[in-house]
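Colleague: pasted the sequence and its predicted model underneath.
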Amino acid sequence: MPDDPWDAPDPALAYALRQQNWYSAHRDRARRLHWGSEVLILLTTAAATLAAALQAPAWVTAGMGAVALIFAGLRRIFD
């Protein structure tokens, strides 16, 4: 595909295919980042619960809970 879609034999098709490729790449990246953030939230909340069950110091459990809350809040804001 030429760099300038308007130089192609069918400029409209070349332009549409170029946009489709761009959206496909960005869609895949966004999906991976979303899944990663979900896993990160699950891991931090599980770690906070485990720390509480293992009777870790209060500041450790509270810190882990705060981190999990921040991750969940950021996800909610940017969804």
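Modeller: It's in. Numbers count the residues shown, from 1 in each chain.
Colleague: only C-alpha atoms from now on, for both contacts and neighbour counts.
Modeller: OK.
Colleague: for the protein, just list every one of the helices.
Modeller: Under the criterion DSSP state H, helices of the chain are mapped to 11-53, 58-78.
Colleague: those into JSON lines, with extra columns for mean neighbour count?
Modeller: JSON lines is the format used below for the helices of the chain (neighbours: other Cα atoms under 10 Å):
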{"stretch": "helix 11-53", "mean neighbour count": "14"}
{"stretch": "helix 58-78", "mean neighbour count": "14"}
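Colleague: in addition, the following structure is provided for comparison:
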Amino acid sequence: MNPARMHDFDGMVGQIYDAAVEPGRWRQVLETLSDFLEGAATKLTFQNARTLHSEANSVRMPPEADLSLRSTTTRPMCSCRASPG
């Protein structure tokens, strides 16, 4: 990775950590990620392992493509479980 691209990557990682603390920043993180990956759309979905409620953030995604992936309570997205303490 060239130095300029590495600098962009480091900045993006910093934005991810900031958004983990301030969820209102996820939209900007997704914009930055989409630019970094030279992509048209980016989506990030979180799911509560206990309640199975999911919440998604997306950018540059056509509304019709985003409809089936809105916030829902559904089956687990993966079978991952955090190990106890």
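Modeller: Done, it's in. For clarity, every value in this text was computed on a predicted model and none was experimentally measured.
Colleague: TM-score for this pair?
Modeller: The TM-score (TM-score structural alignment, normalised by the length of structure 1) is 0.35; 39 aligned residues with a Cα RMSD of 2.6 Å.
Colleague: who's in contact with residue 43 of structure 1?
Modeller: By Cα atoms under 8 Å, 6 or more residues apart in numbering, the contact list for residue 43 of structure 1 is empty.
Colleague: do the one 4 residues further on as well
Modeller: Residues in contact with residue 47 of structure 1, defined by Cα under 8 Å, 6+ apart, are residue 64.
Colleague: number of nearby residues for residue 64 of structure 2?
Modeller: Per other Cα atoms under 10 Å, the neighbour tally for residue 64 of structure 2 reads 8.
Colleague: pull the residues that contact the helix or strand harbouring it.
Modeller: Residue 64 of structure 2 is located in helix 63-66, with elements delineated by DSSP states H and E. By Cα under 8 Å, 6+ apart, the surrounding residues in contact with helix 63-66 of structure 2 are residue 58.
Colleague: now residue 62 of structure 1. Nearest residue, chain neighbours left out?
Modeller: residue 48 (7.7 Å; Cα to Cα, 6 or more residues apart in numbering).
Colleague: quick check: the gap between that neighbour and residue 32 of structure 1.
Modeller: According to Cα to Cα, to the nearest Å, residue 48 of structure 1 and residue 32 of structure 1 sit 24 Å apart.
Colleague: do the same with residue 21 of structure 1
Modeller: Remark: distance between residue 21 of structure 1 and residue 32 of structure 1 (Cα to Cα) = 17 Å.
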